[in-house]
Structure formats: structure tokens, C-alpha cells
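> Have a look at this fold, sequence not included:
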């Protein structure tokens, strides 16, 4: 398990969190031409970047509980073992246990309302531990070891279980209090088995009787073994400056423990000296070994690196010290048997002039020497580990200031330890203390570094607008952890956002898989346009991936039916709202618009409300629901500030211009200019040309040239049009289509189909506007025999196959369609009136619609409303045109009055 946990590393106690960052990319949603000019209606496609960052340190609860249960189960085994000791040995063991339990101090943890300073819970536990052990030692030694162990386990574990049930935060405090005591038992185990590798070597060399070179081989192998350990220690101590990290002390301990399974029974003779009854030493080895390994696994599980750092040094010191003294012990006592090839391993632990216990004491002296040379470094690291555990305990109880103080002390005792700095980094990140946040995560990358620390530090610099430092750290992290898909992901996005597309794509394409709960790599690949997908892939994708898929389709100008379920937009968050906006922009999805309307009633964020309304308006407009689109934009105006109102009004003006309503466009562009839109004069020039308001066009052209001398080239193109200088060009006839000689076949034939379509479309709209629909039919009937089929189709103005036929109930700019509906003898008068009211509200400068409104109002007996329309027409029509209309208007009124009198 120790090897497994060491291999898993930080993934045991740290998890990845995915942070979604919204990216808005402007693109041309719709484009169209008006004469000399190209127009675009822009919008924002929403994309999601997903960054990884490290979570808070959280030990897996189940594993932590199991390891603690194992530690105290095997400690109960030691209590059972103590009953086999001689009286003095038992007393020593009892005193040590008493001190250990007192140090844990259950009262300070807060069990059964006990408090710091109370000792009654501690005394109770002492009685529970030592009472049964004393009974078995002094009064009833007959039960077997396993029975004693089982009884002690049931008593102690039951007591601790009751404590844990009474205080939900018991475990954190208990781990902190017991840490140094368990560390002491672990050190005893290390001392117990420190020379087992050398004993195994002795066993192998002397197993065969009569070998003459045993001593020489033993010395050579011991020099190599101890020399390697010494060299590793020298590099770790900074005495030698080169890399010699081929030894892992934890694996060295495991190797000694495995060998000890076979070699430990040879030490039975030594253990018997302190026993009053026979006891198998293998059990003692097993109990101490399980405690030690469980303790180290607990440190790995929590990520408390001072634990295994401190123990790693003690493992190294013990193997060097006890190994060296064991070699001296062999040479002083068994040099002759070794030379003669005797089976020394059988007699190595029998008393000699240089006792084995003396070699053990000598080994402790050597360990102490290393310990003092290191300035008590291992002990300080173990104390730091205890402080880290204490910090966890106080953090669990909500006492953050005290927890932070313990973490800081832990960092002082074990400088640059990952655990303390990572905890502090997360704390200061929550407090938005950038300097401390950066400093702590920077220190966390200096020793026992993890990809989590590198990414958190890089993210800190990125949030502080320092992308260069962030990139440097991610590259450094990638060098240390080349297989980390999370580092590759963040690094690729940083490169991409900085414009280095080649490096970004190269790095992310090499990224492996991440945890199954996220699709961050796929999300960012789709953002970089590196992800191939289809309808089936889309349906199975996560929300962020769907957002990027739709965003890519929008930017590419491609259509796609997302077939989204309204349930996907709950709960309301960054992902669901971004997906809704992109889906709205895709076009006509009634269910989505209903969902949008519902959300608009509940969302309090003005930014999101405006974004949803704009996406609705554009999506509706794109699919022919023009009236609804304008109503959405009207609502959007009420939610916008001055600058935003200018943008919305410009958008509405462009829509009016595309639908051949230049007078409305002039009104909207004028309002947009008042709100600070810098393109106001340019837009107004185009609208003035479209409406044939030559004086207004000249005024805005002059204004543009005053602001930008580069506009003189534009003046050369427009001036002849304004002045009426016919050069028989497409541009001239577009703006003055009434001058085109439709009866001149040679002139018609000189233009291609596309140009004729443009000129005819403009002329047809002009005829509709002035109420000359019969002229359209006249031109077609007079000249259809003279024109090629393609030209006939153009004059008919057939819609192109890729354009959706608009519903006149949703298009106030379809003047001819609405007028035809109104004049239809079978049309319902109320419905046609409602149709006209809505159309005029959206398209108030339409002369045909206003005329139809006047007549319909008269028919319905609404003379006041008819008069309001009449007054509006007086502002739009010339005197001659108004006089002509007035005759029809008064005739209609008289007819209505006569019909009303007849009815009476």
C-alpha cells in the first residue's frame, strides 16, 4: 500500500477543479449590400475556456479512518504483547503509554463536554488501555495472545468510536494529538529492522559451509551498500553537489521489512531476555511494522509531506548507523568464523565479547550524530507535521486564525514544505491577498512540488494580468510533470489567448486524458477549432462543449439545429445561459425563445438579460420574425446605458435599411449618433442616399470629408449621383432607378442578371412606396416578349431558393403583402386592422401602410384614428401627392357616412 500511495502521490489528497471562463468573440452575424456599401450586423458568439486549478487539500475520509483504525488495532496488539514482559519491562511500557495518552489529550479535543485542562477523559482512557493489560499481566496470564488482543481491541475501539460519534471533528484532533507518539513507534520499528539487509547478505554468503571468501565478499558488498547510502546522504545534506536520487528511503524501509519477515526470527533469542513468558518475535515485528506502515500511509494520504520527509531522514540515518555498527559487530566477533567459511548467521545473535546490544547502542549514537549534524531536522519536520495536523483540526472547528497560525509554524519548522504553503496559499486566495497567495504557492513549488501548486500559482499570475510569468511557470511545471494533461491544457489556452496558435495546438494535441467527470481538453480543443463532431457527438457532449460547438458554427456562418431540451437550461448558470444565447442566435427555435422569456423574468443580472434579448432579436430577425425582433430590441433599449443604446439603435437602423425603409433608418441612425455612435455620419449618408434625400446626403458626405480626408475618394463616386450626372453605371441606376429606360432592350441587355436584379429590386420598392404597383405589372407585360427568361424572372422578382418566405404577420416591411391582405375582399376587418397597427408601429414611415391604415380605420368607423394617419401622411407626401390622396380619403369618408346613414 505504501508503494501504491507513494506512486499515486498528490492525487490522493488533491483534486482538480475546473474553472470556466467566458469568451465573447465578435463576428458578422448578418451581411448585406446597399449600393456602394457593405453592411454587417455583428453579434457575439459565446465560448468557454476551461482551466484547471487545484482544490483544497482533502484526505480521503474512508482511507483515513481505516488507517487510524489499523494503527490503534495494532497498538492494542502491543498492549497485549506488554503482558508477556517482565515486571520492570511492563512498568516501563505502562509509563510510556501513560505519557503517550496524556499527550494526545482527549479533553482538548472536546469529547463529552470536556475542555482543555480537564484530565478526566485522559484518565478514563488510561484505565481502559492499561487496566486490562495489567489484569492480564499480573492476575490472568493464561489467555492466548490473540484473545488478549481481541479483548483490548474491542474495549479501546469501542471507546474511541463513542468519542468519534459524540464529536464529529474528533478524528482531526485525534490524528494531531497522536502523531508524535505513533512517529516514535515508527522510529522504533526502523531501528528494529535497520540492519536486516546486511543480515540477509550475511545469510546468503554463509549459508553454504566452507566458503573461503565470505569475509571479503561481505566487506565489498557492505562498502557498496553503506557507501551508496552515505553518498545519498551527502547529496541530501548539501555536502556534494550532484544528483544522486537513485535511493528512495521509503522503498528502502519496505525492502528491509520484507527481508525481516524471513530474518527476524533469528533475533528471538534477544527478545527472550526481556520476556517472562515465551512470545514469538514475529508478532512484535508484525505489530510494529503495521503501525509504521499505516502511519506513513496516513501521511501520504493527507499529503502532509513533513511526515515522510522526516521519516525518510530517520530511515537513512538508521540504515547507515545500525548497518555500520552491525558490520563492526560482525568483524569484531566473527572474523575467524567468516574466514573459515562457517555458517555465521546461525550464531550471530549469541552473546559475545562485543554484545549485540552494544552494537545497537552504537547505532543509536551514530543516528544521534547524524541527527545533530542535521540540526535536529527530522524532529523539526515531524513537529511541523504535527502543526499541520493541528491546523487541520482547528480549521475543521472553524477557528481559521488559529489554523493559519499553526500552518505558518509548520512552514517554519519544515521550511518550504508543500502542505503548509499550499494550505496558506488557498487561504490567502480566498482573502484576495495576492502577494501572500503568490508567495505561498511559489514556496509550494520549491519542494515536494505537485502540478496542482504550479497551476494555482500560474493562475494567480494570470488573474493579475501577468501572462508572461504565468507561461513561464506552466512551462516549468510541464518540464517537471510532462504527463500532466491539466498543465498542458492550461498552457495551451494561455498560448492561444496570447496569439501563439501553433504552440497552443501542438501542446493540447499531446495532452492525455483527464478525469472522466470533465471534458476540459475537448472543450478547449473545440474552442481552438481542433475538435471534429457530429449530431451524435453534440448530443452526448457536456454543456461547455456544446457552447463551443455552436459558437464555432456561428462564426463559420453554418446552420445547425441543436435540438436542445429546455431542461438543459436549468439550473441557471454561466454554461446554461451561454448555451441558450448561442442557440438563440442559431435561429427559429420556439421552445428556446419561450425558455428565454421565462429566464428574463427571473434573472437579475442586467448583462445577461441584455445578451439574451439581443440573441433572441437577432435569431428571430434571421428567420423572418422581424416584428418580434424589433419588439425585443425595443425592450433591450430600456435596459441599456447610453453607449449600448447607440449600438442597439444602429442595429435597428441597419435592419430597417436592409428592409428598404431608409427614412426609418435615418431616424434610428440619428438617435444612435446622439448616443455617441462614431459611425453615425457614415450610416446616415448611406440612408440618405437610399431615401434619395440628396441634400441630406451631401451634408453628411461633407461632414465625413471634414473628419477624414480619406473619404475624398468616396466623394468622387457619390457626387455624380447626388448631382444627377448619369454615367449609365449600375451604381447610378441603383440610386436613381427611375431614370433607367426599361423599354430600351439594348440597355437591358448590357447588364448582367445580378445587376439587373439589384436595379429592379430598388425600382420595384420605389414604385410600391409611392403606390404605383400597377407600373410593375405594366413593365412586365410590355417587355416580357423582348427579354430572356432569366430577365423575366428578375422582373417578377422571384425569391431565391435559399431565402425563407416571410410571414406578413411577422414582417412590417412587406408593404405590398400587407396591402394585398388588407384589400382582400375576404379578409377579416379586425385582423387586418390589428395587422396594420402593429406594422405601422414598427415601420412608421411606410406610405402604403399609412394609406391602408387610413382607409381601414374609416371602414371600422374610427375616424379619429384615420385622421391621425392622414396627418402623418401630410408630413411624408408632397403637396401634389397629398392632394391626390386627399380626394380618395374624403371619398372614402363620405362613402362610409352614407353607408352608416343607410344602416340607420
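Sure thing, it's come through. Keep in mind it's a predicted model, so treat the numbers as computed, not measured.

> alpha carbons only for contacts and neighbour counts from here, please
Fine.

> Touching, residue 446 and residue 421? I think so.
No. Taking contact to mean Cα atoms under 8 Å, the distance of 10.2 Å between residue 446 and residue 421 leaves them out of contact.

> When those two are compared, which one has more neighbours?
For residue 446 and residue 421, the more surrounded residue by other Cα atoms under 10 Å is residue 421, and the numbers stand at 26 against 15.

> For the more buried one, which non-adjacent residue is spatially closest?
Ranked by Cα to Cα, 6 or more residues apart in numbering and with sequence neighbours excluded, the top spatial neighbour of residue 421 is residue 440, at 4.9 Å.

> Would you map the strands across the stretch 601-750 of the chain?
With DSSP state E, counting those that start in this stretch as the criterion, the stretch 601-750 of the chain has no strands.

> can you map out the helices along it?
With helices called from DSSP state H, counting those that start in this stretch, the stretch 601-750 of the chain shows them at 606-622, 626-638, 642-658, 662-674, 680-690, 694-707, 712-723, 730-735, 745-749.

> Now do the contacts for the residue nearest to residue 421.
Counting by Cα atoms under 8 Å, 6 or more residues apart in numbering, residue 440 makes contact with 421, 422, 424, 425.

> Which of the three states applies to it?
Under the three-state scheme (DSSP: H, G, I helix; E, B strand; the rest coil), residue 440 adopts helix.

> So which of the contacts of residue 440 belong to helices?
If you go by DSSP state H, the contacts of residue 440 have 421, 422, 424, 425 in helices.

> Presented hereafter is structure B, for comparison with structure A:
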């Protein structure tokens, strides 16, 4: 290295051209490192899949007498799996490599024309072989499948090159290069226009394999000694160096020791887990320092070229071809060729490195001992000539090769890679049969052939031949194992209902790839399928250590926690993991829903309206977990997006989850409408069961019974029990008793036990013989509401004060629904024992407040409602109405409050009547209050309160016929004395009839 910036004194055009070649070389090296870091991508990449699983959870429950009726919701959790993609042939790296290859060949051909006659003839012979190897016949120019196109191109180029060599020797290199580039461009245009095959340049790229690999091997051998040569230059270029020989030997010994350790690990002689230098890094380093070394030989007379600029172009052209070739081989995951080239790099640096040390000692040992500037005469030997060094170095490389493997093995690997490249072209074109033939020929030359077997597995997958696909993947696992093959084969085994074989295979994979997150994740999925909870959780935890699969592992860890219903609090687990990705949040909420724990996390918005399983899982679980707090605008938006055709697969799940949120916020009608729509559209029994449950909670037991009957026909668990209960609640004992009898012989012990408890109360004629629990049921279903003496007599006989409280409270509520608040209050005043449960206490408090509001409004307005504000999540509409009665607020607040009550719950009589009254007094639309009342009567046709309100308002607006119809119905439902009292209370509308 006489000067680092050797180009300083070059003409401007040479410096510009050097810049172009340096940029091309940097591009080739950058592409090489890019594809090295991504290998085996883009040929094989991890494809990520999301698998939805569902279980039912109890979001809450409500009491029907002493029976807790659960409200069920679909709880989703998502597992994220990965699989190796089908083989992908990416033409872009191949085209890029072909361009760099032809660009460099044009430079080499221009350089050949500057050589002496002997070297010119040798160069043209090599170039002729290169043109023939390109296989222009594969492009079928003008449908020609012979060598004529190759001969024509070769003839034109030989004529051009001979002209410059023999008749225009004075012409500059750049003119020669441009002329050759023009010929190449014309040839490219002819191929583009006249070729009859698809992607002709992809065929050329595949056929350039032979020449490009040969040039790459030559270049690797050319730079094999450059690192020790650089040691000499660095150690001897100063003027005050000391102990040059010792320093050189020490550096060389360290360098060669590292190479020997790497070689020993490569051939399997050592299994130590120690760091050794990367062979490709050595090649890049040798390439960079080799440019100065090559010019050093040029200046010392050991070169073919008369000018150092031409030597530079030659060296850089070879380097560009070498790295472009390596880049393409890595991008296509053609591992047999890369393995060979990797080994040759090791052989080259070892063989030429060792012999170069002897070359230096033999020729310049005394000079080094005298600390002279040996680098100035490094390529002017006087004992061992440089050609001798080259021959001996090559022999040493061959020796290392034979110690590692055999010549035939390397050749077979190169043949196998060639046929892989050919197969890739036809695989890209979709010509599976031709591609399969090439891949099989590749396997013939080298069975340890990941690329060919993987391609064959991809072809079998496209043909829906899982057995043949398994065979190809199994061949990879035996001969050239990879994570992709193990994971894909285990997936096929799991899908084929062979989970234990998949588990055995993945355990082998774990031994082979102990740090692989993909293998650990697949192990966790398999353990989860086998319901081995501890091993599944441990596998997912181990997969978290792999940064690439950390997110998927955390998602799966929480999914498995939900699947196996672990007891550790979901919010604490989420905080412990530190996971904030959507999948982890979705599964954490699934676990929280199981544990009935709210997760106080802000909603994670997304602008994408095309939903993934992970997104749907998050949305559904969020809507269930945060049901009382979800913004209604968000709910309507989600329902709208769910109805889009692109989300058709997820429509049911999202809409039913949104219905749960609507119900929790008091929008019962909206919730039931959405659920009813999904039930009718899908026919799923659990949706009918959900509708029936809500109807039972709202007091519409007769309709609930019919929905439970549909759910029973669709095999929904416990539907028979709830159908019997609903008919009993609806006072249809003649329909309920056969169902209770069926439950006695039910296979479900819980259902049959409850039936045995209830049946005596429904059938006995002597309640005195019943237990307290049976007496409670007897009072609920057998004692008429008007028979207060009998009711009080039985209640007083209760030894359990809590049952007495329940019975009195329920009787009070029944009288309140009959619009008899005085009688209801009288029943309530008989309660002495405090409620045993918080739910019963809340119900009692709420009933008292409603009675107080009806009987003594002034006293009600003085009440502090802070104690009941916490109940808004359980009784949203009731608390809204009570708040409106006590603190009316401004007109806007009142209007919004009653607008909600008017349409939220058509089973909430007080809310409908209050809304109708408000709009009758403040609005101009006279039909709106009437419509509100009619909506309630359609849902509850026998509602005493709604009938009275309807009669009053219909008469007020002149709908006399409708008022009379309601009056007749009311008369049939209540006692004459009560009816006359109603007439007397409205003298401006009715006349008293005796």
C-alpha cells in the first residue's frame, strides 16, 4: 500500500469510473449482507396465523327466587402460530444479479481486448464458453431451441473484440466498453422482443449460474492470502518499526489459529461453543484490502495489465460478480452452492494463508529480521516465486478439502444447486411438473438438499397431497434439518390428529435448535392441544426469550392461561409480563372475563376496518369486560364495521358482544334486537338461550320459555331447566310440571336436584309439611297475590329470616307492578331481618326508593342518592329515572335522560311512562308519547301500569277507540274495586259505571 488514496493522480474520467465501479461493488456487498441477514428469506419466511378459540363465560347472574341464573357470553382467545411459507421464487434478486453480472462481464471483455495476443485468445475462449453456458436457446428466440442465437451473439462480439484488439489498439478502454455495452443492450432488446417464453431473463439468470459460480471461486482463491499480506504492509511500511518478523508471526498465528478452529468446527472435529471469525466476513475483508494488494502486484510487475487502472477494473469486476452471485444464492436459499462457496472460503484462506507465511519467510525472512520495508518488494521474490506460491497454495486448499470431504461431493452439490436454480424458474411459472423433475434431479445429485425437498413439499401442498408433503418434510428433518421443516411437519401431524407424533418431533427439534422461539411456540401449541397446561405455559415462557417470537409467545401464554383457567389475576399477569400488544391484551381480557375482573385499560383504536382474528378477539373481550363503560358511539361504529362484507366471518361475534355492552348500559331493546338478528341469521342455540335469559330477567317469562325451548332443541346445556322455570314464572304450571318431571331423570345432577327441591312446592296440598325452602317456592308460585292472609301465615312459619325477607320483597314488587304502591309498601314494612346478600340489599333499597317516590315525592327528593349511585352498573335505567325524579336538571339533560328511557328498555314500565309524560308535557309531537306507551304494551300486553297510562293519553289526544280497548282489557285484569278506583281518579275522562 504505497498510498491509501491510490486514485489521487488518476485522470478525472478514471476517477469517475472508479466511483461507478466502487458504488456497484458496495451495492453488491450490501445486497449480500442483506440477504445473508435475512436468509432463508425471501425464499422461505415465517407466515403467522391466528387461531380463534371460544368458551362460554358467566359475565354475571341474577336471581329467580333462590336460583341464580347465569348470563353467558362468548369468551374468545387467540393463539398465534407460525409456519414456514411455501417456497417463494423472488425474481428481483435474480434480475439484479444478472444485471451486475453482465455489467461486470462487459468490463472483463473490454479488458480482454487490451491484452497480448496469447491472453486475448485465452480470454475469448473463456468468454465463448460463458456465452454458450448462458443457454440462450432456453429463451426460444423466434422459436429457435438450438444454439443459433448463441452463435450469432458470439460471432458479433468476437468480431467487435478482434477489431479493437487487432486494428484499433489505440482506442481507449471506455470506447471499447461502450461498444460492448451497446451490443449487450441490442441483444437484450432482441431477447425481450423476440423471445417466445415467459420471463426470458429469469431463464438467463438461472443459466448464468455456472459462469458466475466459476468466477466467484476464482475470485475467492485470488484473495485468499490478502489478509496476511496486509499484515506485512501494516508492519513494514513505517520507518521505525521493530521486531517485524515476531509481530508478523504472532499476528499470522492468531489468524491461522482462528481459521483452524473454525475449520475444525465446520468438519465436526470440535463441538466447542466458541466464537470464531465468520467466513463471509473474511471474504469481505480480503476483498477490500485485496484491492490495494492487487495494485501492489501491478506496480511490482506481477500482472497482465500494463496500466493500474485496468487492473483495478479487472479486480472490481470480479468482486462484483462474486458478491452478486453470493447474494442471489442466499436470496433463493440455494444452500448447496452457498455451503460449497463457504467451504472454499475456508480452504482458500487456510491454504493460501499458510503457504503465504512460508513464502514470506523464505523470501523476506532476513529482511523482516532487519526491520526493512518488505512491502515494497513483497511480489519480487528471489527464492520462492509467486507462481510457486499459487500452485502450492492451491494444493494446500485441495488437501483441506479432501480432509473435510471429497471432490465428488462438492461437484454434486454444485450440480444440485444448478438444477435447483432451473427448477425455481419453472416453479415460478407454475409449471409444477417440469419444476418437480428438476428438483428430483437435484435430489439425485444431493439428497441432503433442503431447497429441493422444501420445494417439492410446496408443490405437494399445492396439490393437496399431505402424505407426500409429510414425506418431503420428513426427508429434510433427517438429512438437512431446519426450524421451518420441523414446525411445518408438526403442524401437519397436529392437523392430522396425530398430536403425540407432533410432540415427539418437536422435542427432537428442540434438541437440534434449543434457542428457537418458533419450535418452543409450536411445542406450546401442541401441549395446549393435548391439555398439558404446565408444559404449554413453560414452552410459551421459553419462547418469549426469542425476540422474533416474543409477541406471539406472550399472546399464547395468556391464551393458554385463559384456556386452562389459571387463578392468577389477569391484570397482575399482564403487568408482570409487561405486554401491551393487542393479542396479549385480548387474551388477558379473556382471562379477566373468566375471573370476572375488570381490566382498566384504555381502548386501543385501529384505523383498519379489515379485522383480523386478533383484532376481533380484542374487541369482543373488551366489549364484555368493559361493557358498562363502552362509549355508545364506539358501539355503533363497531356494529357498522362488523356488517361490512369483508368482516362477514366475524359479524356474529362482534354484534353479540356489542349487544352485551348495550344491555349492560340499559339499552335492552337494542341488545335484544341485535341478538335476535344474529340468532335468526345463524340459528345458533346459545343466542336463543341468551335472548331467553334476558327476557326472563326482564319479567317476560312466557316468551323466554319459548326461546329456551328452541335452545333446548339445539342442545344448549340447562335449557330444559330454564324452560321449566320460565313456564313456572309465567304461571303456566300445566306446561311446567311435565318439564320438571323430565328433569327428575335428567343426567345433570344439579338440574335434577333442583327439580326435586321445587316439585313438592308445586304439587303439595299441605304446605305445613314443607321445608322452609319449599315453603318459599310455594308462596312464590302457589299462593295467589290477593290471598294475603294465607301468604302472611306461611311466611311467619319460616325459621330462616332471609327467606322471609325474600318472600316479602318479591310480593311487594308484584303489588308495585300491579300499580298498588300502598299495598307494596305495607308488605315491605313487614321486613325485619336485614338482607343476607348485597344483591338482595340493593334490590330492597331500590324498591323502597321507588315506593317512596310514588307515595311521598317530597320526602323522596330529600333522600341522598349517593348510596345507590354505585348500583348504576346493575340498574342503569332505574338509577337514571330516580335521578331524574329527584334532580330534574336543565332542559337539555332531562330531554336526553327521557329520550334514553323512552327507547332503552321496553320492559321498564316506570321508565316508559315517565318518558311519555315528559314528552307529553314538553314536546310538540303528540304521537311520540303514544308511540312510547304502545311499544311497551306490545312487549308487555298485560301491564297494568302501561294500560292505565295508555288509556289516559289515548283519551287525551282523541284516540277514544284505542282507549276503550285498553280500558276493556284493564277491566279484565284487575278487581272491580280497583278498576272503579281508577275511573274515579280520572273523572275528566271517564264516567263511573255501576
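Arrived safely, thanks for sending. Only a predicted model underlies this, so the values are computations on that prediction, with no experimental measurement involved.

> of the contacts of residue 440 of the first structure, closest to residue 146 of the first structure?
For residue 146 of the first structure, the closest of these turns out to be residue 422, at 43.7 Å, with distances computed as Cα to Cα.

> Per the alignment, name the residue of the second structure opposite the closest one.
Per TM-score structural alignment, the equivalent position to residue 422 of the first structure in the second structure is residue 454.

> Quick check: its match touching residue 477?
No. No contact is recorded between residue 454 of the second structure and residue 477 when judged using Cα under 8 Å, the distance being 10.6 Å.

> Those two: which has the busier surroundings?
Under the criterion of other Cα under 10 Å, the comparison of residue 454 of the second structure against residue 477 puts residue 454 first, with 24 against 21.

> give the contact list for that one.
Residue 454 of the second structure is in contact with 86, 87, 472, 473, 476, 485, counting by Cα under 8 Å, 6+ apart.

> Name the nearest of those residues relative to residue 320 of the second structure.
Sorting those by distance to residue 320 of the second structure puts residue 87 at the head of the list, at 27.2 Å, by Cα to Cα.

> Average offset of stretch 882-897 of the first structure relative to the second structure?
In the superposition against the second structure, stretch 882-897 of the first structure averages 9.8 Å from its aligned positions (mean Cα distance after the TM-score superposition for the first structure).

> Count the neighbours of the closest residue to residue 611 of the second structure other than its chain neighbours for me.
Nearest-residue entry for residue 611 of the second structure: residue 647, 6.4 Å, with adjacent residues in sequence omitted and distances by Cα to Cα, 6+ apart. For residue 647 of the second structure, the tally of surrounding residues (other Cα under 10 Å) stands at 17.

> What are the boundaries of the helices in the stretch 851-994 of the second structure?
According to DSSP H, counting those that start in this stretch, the stretch 851-994 of the second structure carries its helices in the segments 857-861, 866-869, 876-886, 891-904, 909-922, 927-939, 944-956, 960-973, 976-985.

> In TSV: the ones you listed, plus mean neighbour count and distance to residue 58 of the second structure.
What follows is the helices of the stretch 851-994 of the second structure, written out as TSV (neighbours: other Cα atoms under 10 Å; distance: least, Cα to Cα, whole Å):
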stretch	mean neighbour count	distance to residue 58 of the second structure
helix 857-861	15	36
helix 866-869	12	24
helix 876-886	19	20
helix 891-904	18	23
helix 909-922	20	28
helix 927-939	19	27
helix 944-956	21	33
helix 960-973	16	38
helix 976-985	14	43
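
> Residue 624 of the second structure versus the residue nearest to residue 611 of the second structure, what's the distance?
The span separating residue 647 of the second structure from residue 624 of the second structure equals 20 Å under the rule Cα to Cα, to the nearest Å.

> what does residue 885 of the second structure give?
When distances are taken as Cα to Cα, residue 885 of the second structure and residue 624 of the second structure turn out to be 31 Å apart.

> what does residue 735 of the second structure give?
The gap separating residue 735 of the second structure from residue 624 of the second structure is 35 Å, by Cα to Cα.

> quick one: which of these two has more around it?
The residue with more neighbours, out of residue 735 of the second structure and residue 624 and counting by other Cα under 10 Å, is residue 624; that gives 29 against 14.

> residues contacting residue 795 of the first structure?
Contacts were defined as Cα under 8 Å, 6+ apart; by that measure residue 795 of the first structure touches 757, 760, 780.

> which ones among those residues are found in helices?
Mapping the contacts of residue 795 of the first structure onto helices (DSSP H) picks out 757, 760, 780.

> Quick one: those as JSON lines, columns for neighbour count and distance to residue 731 of the first structure too.
Compiled in JSON lines, those are given as follows (neighbours: other Cα atoms under 10 Å; distance: Cα to Cα, whole Å):
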{"residue": "757", "neighbour count": "20", "distance to residue 731 of the first structure": "13"}
{"residue": "760", "neighbour count": "23", "distance to residue 731 of the first structure": "12"}
{"residue": "780", "neighbour count": "17", "distance to residue 731 of the first structure": "23"}
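
> so can I have JSON lines of those showing distance to residue 169 of the first structure?
Conversion of these to JSON lines gives the following (distance: Cα to Cα, whole Å):
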{"residue": "757", "distance to residue 169 of the first structure": "81"}
{"residue": "760", "distance to residue 169 of the first structure": "83"}
{"residue": "780", "distance to residue 169 of the first structure": "91"}
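
> what's the distance between residue 223 of the first structure and residue 216 of the first structure?
Where residue 216 of the first structure is concerned, residue 223 of the first structure sits at a distance of 11 Å (Cα to Cα).

> Neighbour count: these two, which is higher?
Each of residue 223 of the first structure and residue 216 had its neighbours counted (other Cα under 10 Å), and the higher figure belongs to residue 223 (15 against 12).
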